[in-house]
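Enquirer: Provided below are the primary sequence and the corresponding predicted coordinates.
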Amino acid sequence: MKLGYNEIMITSMYFNDIKDFINLEIGIKRFQGNTERFHFNPIPLDEYSRKFFPNIETFHIYNEEDEEFDDGRIFKKVIWYDISYSQYLKEKEEGNECKHIKYTESDREKYGCPIPKNVSIIGENCFKDCYDLTTLNIPTTITKLGNKCFDQFWSLTSITIATTIKELWESCFDDCYSLTNISNENLMFVSKERIFMNEAILMSIKTPKNLQTINGKRVKMKNINQFNIPSSIHKLANNCFKECTLLTTIIIPTTINELGKNCFAGCSSLKEIVIPTTINELPDYCFYKCKSLSDITIPSTITSFGKYCFLWMCVNDK
């Protein structure tokens, strides 16, 4: 099969470095001029790489520290990094597009508690100290809940965690003393320490102290001395099993390809674990304070160890 101009252009959209684009055009003569066909920049640009994409009309800003350009034919910007709702409104007026809009604490103080529908992230401390509110509607556009975003939301009695949420901080409901009901369509497991939910990224939160019902039914908390991860799970989120002090055994299936930070931190009763060859990295604080962990099988596929990964534990690695 012979690749044409369109096919190679689509393929090169996944390149990570300007050198890849240059090598393509040097190595295969008929693909010369590939970068000139782009009407957007598929990678972050600097003064050197900008000249290879002379026909850009839409400029994509992937990271906050990226260099920005508004020369040539550029008439619109697409911002991919997290941006506050207030800043989004300014960018919108200028005809720009924002992919990840965060509702911050200052946004909430300025625009009120109803979460705008185009917001995808609830920021850190966003609804902190909202003492009088009893309910809050979280739109299905939300994909991330920030750290302590509902901290001291004292009158909150019920909340729905939509399956669209792919990342949340374990302490997002700290000091929600009146929270008695949580709803989630993809509930996995409930223990005295944590509530596990969602696919294909397994997430968890601390079990609220006064929780009475989940999905409208009386809570039945199970002991978490053993935990079987379903094969439908591909990633364990940050803090997933953090401080599950009764957990002694866990089997990580080969469907798992990523472990989040603090994944097993503080699992003081965990004795042994086998890491599958599908995992390439052990993140920061992964087994921090796993004081009973004496046997751990680390495959040769592991190429990176995060900081304090094995701090404060006694272990025989295999």
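Expert: Cool, the structure landed.
Enquirer: make it CA atoms for all contacts and neighbour counts henceforth
Expert: Will do.
Enquirer: Touching, Asn316 and Val274? I think so.
Expert: No: checked against CA atoms under 8 Å, the pair Asn316 and Val274 is beyond contact range at 12.0 Å.
Enquirer: what about the strands in the stretch 51-200 of the chain?
Expert: Counting by DSSP state E, counting those that start in this stretch, the stretch 51-200 of the chain has strands at residues 58-61, 76-84, 97-103, 121-122, 144-145, 158-160, 167-168, 181-183, 187-190, 194-197.
Enquirer: Pull the contacting residues for Cys176.
Expert: Cys176 makes contacts with 150-156, 208, as judged by CA atoms under 8 Å, 6 or more residues apart in numbering.
Enquirer: The closest residue to Asn34 other than its chain neighbours: neighbouring residues, count only.
Expert: Counting by CA to CA, 6 or more residues apart in numbering, Asn34 lies nearest to Met9, which is 6.5 Å off, once chain neighbours are set aside. Counted with other CA atoms under 10 Å, residues neighbouring Met9 total 17.
Enquirer: How about Phe31?
Expert: For Phe31, the number of neighbouring residues by other CA under 10 Å comes to 17.
Enquirer: swap in Lys128?
Expert: When counting by other CA under 10 Å, one arrives at 20 neighbours for Lys128.
Enquirer: Could you grab the helix/strand/coil label for Leu24?
Expert: On the three-state scheme (DSSP: H, G, I helix; E, B strand; the rest coil), Leu24 is labelled helix.
Enquirer: Correct me if wrong: it contacts Gly33.
Expert: No: with contacts counted by CA under 8 Å, Leu24 stays clear of Gly33, the gap being 10.0 Å.
Enquirer: where do the helices sit along the chain?
Expert: Using DSSP state H, the helices of the chain run over 5-12, 18-27, 47-50, 85-93, 105-111.
Enquirer: helices or strands up against the fourth one?
Expert: When contacts are defined as 3 or more CA pairs under 8 Å, 6 or more residues apart in numbering; DSSP states H and E, helix 85-93 sits against strand 97-103.
Enquirer: structure B:
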Amino acid sequence: MQLGYNEIMIVSKYFEDINDFINLEIGIKRFQGNMERFHFNPIPLNQHSRKLFPNIETFHIYNKEDEIFKEGRIIKYVIWYDVSYSRYLKEKKEMNEYKNIAYTQEDRNTYGNTIPIEVKSLGFRCFYRCYDIQSINIPTNVSKIGNYCFKYCSSLQTIEIPTSISKIGGSCFSECYSLTSLNIPTSVIEIGDDCFIRCSSLTSINIEDIKYISEERIFMNEAVLISIEIPKN
């Protein structure tokens, strides 16, 4: 079975280096012009490699350090690196697409404790020292909870972690003195250091299926914890 133009374009969009694109067209004559068929850039570009993708209409910005081009047919930008919610609000009128909107501590101070549905991650110390919060609703779009996110939320009693969450950062719930129980869904694959340290009321926690746990440092100094369920497999 031979790959056609459409198939090789699908395969090549997963290339990570410009040389892979160049070698494909040099090595296989019938795939010459593959880069010209792209209407988006599958990798970050520089002044040289930009010329190899002349028909881009949607420009993807993968990292903060990426070069940005505005000439040619480009009519839309897709930003992949973390962008604060404040920046998203300022720039959304430009009709750009933001893949990873983070709710930062500054955002929370400005817009309040209700997490907007557009948010994909909770940033470093987002709810740090929010002493009066008793419960929090995390939207199902959120996939990551940052380090120290809820540290010192001393009145926090209940929090439901949605199945969209894959990572819980270090010291995330440390010193949450009023938290009594917690269910961590199978979607979570990583829990950071000291995540539940000094949660003095935490008596029950259910960890369904975690691929990486920072071993003993999660529950340091938890004299009150009486029930923890971790799958044997």
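Expert: Structure received. Please read all numbers here as calculations on a predicted model, not as lab measurements.
Enquirer: circling back: could you tell me which residues touch both of Asn316 and Val274 of the first structure?
Expert: By CA under 8 Å, 6+ apart, the residues touching both Asn316 of the first structure and Val274 are Ile296.
Enquirer: more neighbours, the two?
Expert: For Asn316 of the first structure versus Val274, neighbours defined as other CA under 10 Å are more numerous around Val274 (16 against 10).
Enquirer: Map that one onto the second structure.
Expert: Under the alignment by TM-score structural alignment, Val274 of the first structure pairs with no residue in the second structure.
Enquirer: these two touch, right, Val274 of the first structure and Asp317?
Expert: No: the pair Val274 of the first structure / Asp317 is not scored as a contact, 10.1 Å apart, by CA under 8 Å.
Enquirer: From the chain's centroid, how far away is stretch 201-218 of the second structure?
Expert: Its chain's C-alpha centre and that of stretch 201-218 of the second structure lie 21 Å apart, by CA atoms, centre = their mean, to the nearest Å.
Enquirer: and for it, what are the contacting residues?
Expert: Residues contacting stretch 201-218 of the second structure (CA under 8 Å, 6+ apart): 177-197, 224-231.
Enquirer: Just the buried subset of these, please.
Expert: 177-182, 184-197, 225 (16 or more other CA atoms under 10 Å).
Enquirer: Now do the contacts for Tyr81 of the second structure.
Expert: By CA under 8 Å, 6+ apart, the contact set of Tyr81 of the second structure is 61-64, 99-100.
Enquirer: Turn the buried ones among those residues into a named ChimeraX selection, would you?
Expert: Provided next is the ChimeraX selection string for whichever of these are buried by 16+ other CA under 10 Å:
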select :61,62,99,100
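Enquirer: What distance do you get for Thr180 of the first structure to Ser171 of the first structure?
Expert: 16 Å (CA to CA, to the nearest Å).
Enquirer: nope, Lys110 of the first structure is what I was after
Expert: 24 Å.
Enquirer: what does Phe21 of the first structure give?
Expert: Here the criterion is CA to CA. By it, Phe21 of the first structure lies 44 Å from Ser171 of the first structure.
Enquirer: Next: Phe227 of the first structure.
Expert: Taken as CA to CA, the span from Phe227 of the first structure to Ser171 of the first structure is 22 Å.
Enquirer: Pick the one among the contacts of Tyr81 of the second structure closest to Ser121 of the second structure.
Expert: Ser121 of the second structure lies nearest to Asn100 out of the contacts of Tyr81 of the second structure, by CA to CA, at 7.2 Å.
Enquirer: who touches the nearest residue to His39 of the first structure once chain neighbours are set aside in this structure?
Expert: Nearest non-adjacent residue to His39 of the first structure, counting by CA to CA, 6+ apart: Ile56, 4.1 Å away. Shown in contact with Ile56 of the first structure (CA under 8 Å, 6+ apart): 38-41, 72-74.
Enquirer: So among these, which ones count as buried?
Expert: The buried subset of the contacts of Ile56 of the first structure - by 16+ other CA under 10 Å - is 38-41, 74.
Enquirer: Just name the closest of those to Glu94 of the first structure, please.
Expert: Distances from Glu94 of the first structure to these, taken by CA to CA, are shortest for Ile74, at 12.8 Å.
Enquirer: now that closest one, nearest residue through space, not along the chain?
Expert: Glu57 (4.0 Å).
Enquirer: Can you tell me, leaving aside adjacent residues, what's nearest to Leu225 of the second structure?
Expert: Closest to Leu225 of the second structure by CA to CA, 6+ apart is Thr203, at 4.3 Å.
Enquirer: Please pull up the equivalent of that neighbour in the first structure.
Expert: For Thr203 of the second structure, the residue aligned by TM-score structural alignment is Thr180.
Enquirer: That match: neighbouring residues, count only.
Expert: 19.
Enquirer: repeat for Asp175 of the first structure
Expert: When counting by other CA under 10 Å, one arrives at 18 neighbours for Asp175 of the first structure.
Enquirer: quick one: contacts for it?
Expert: By CA under 8 Å, 6+ apart, the neighbours of Asp175 of the first structure are 151-154.
Enquirer: Could you check how many residues crowd around Glu91 of the first structure?
Expert: 18.
Enquirer: Equivalent analysis for Met95 of the second structure, please.
Expert: 11.
Enquirer: That one and Ile75 touch, don't they?
Expert: No: assessed by CA under 8 Å, Met95 of the second structure is found out of contact with Ile75, at 9.4 Å.
Enquirer: okay, and stretch 142-150 of the first structure goes to which residues in the second structure?
Expert: Counting by TM-score structural alignment, stretch 142-150 of the first structure corresponds to 165-173 in the second structure.
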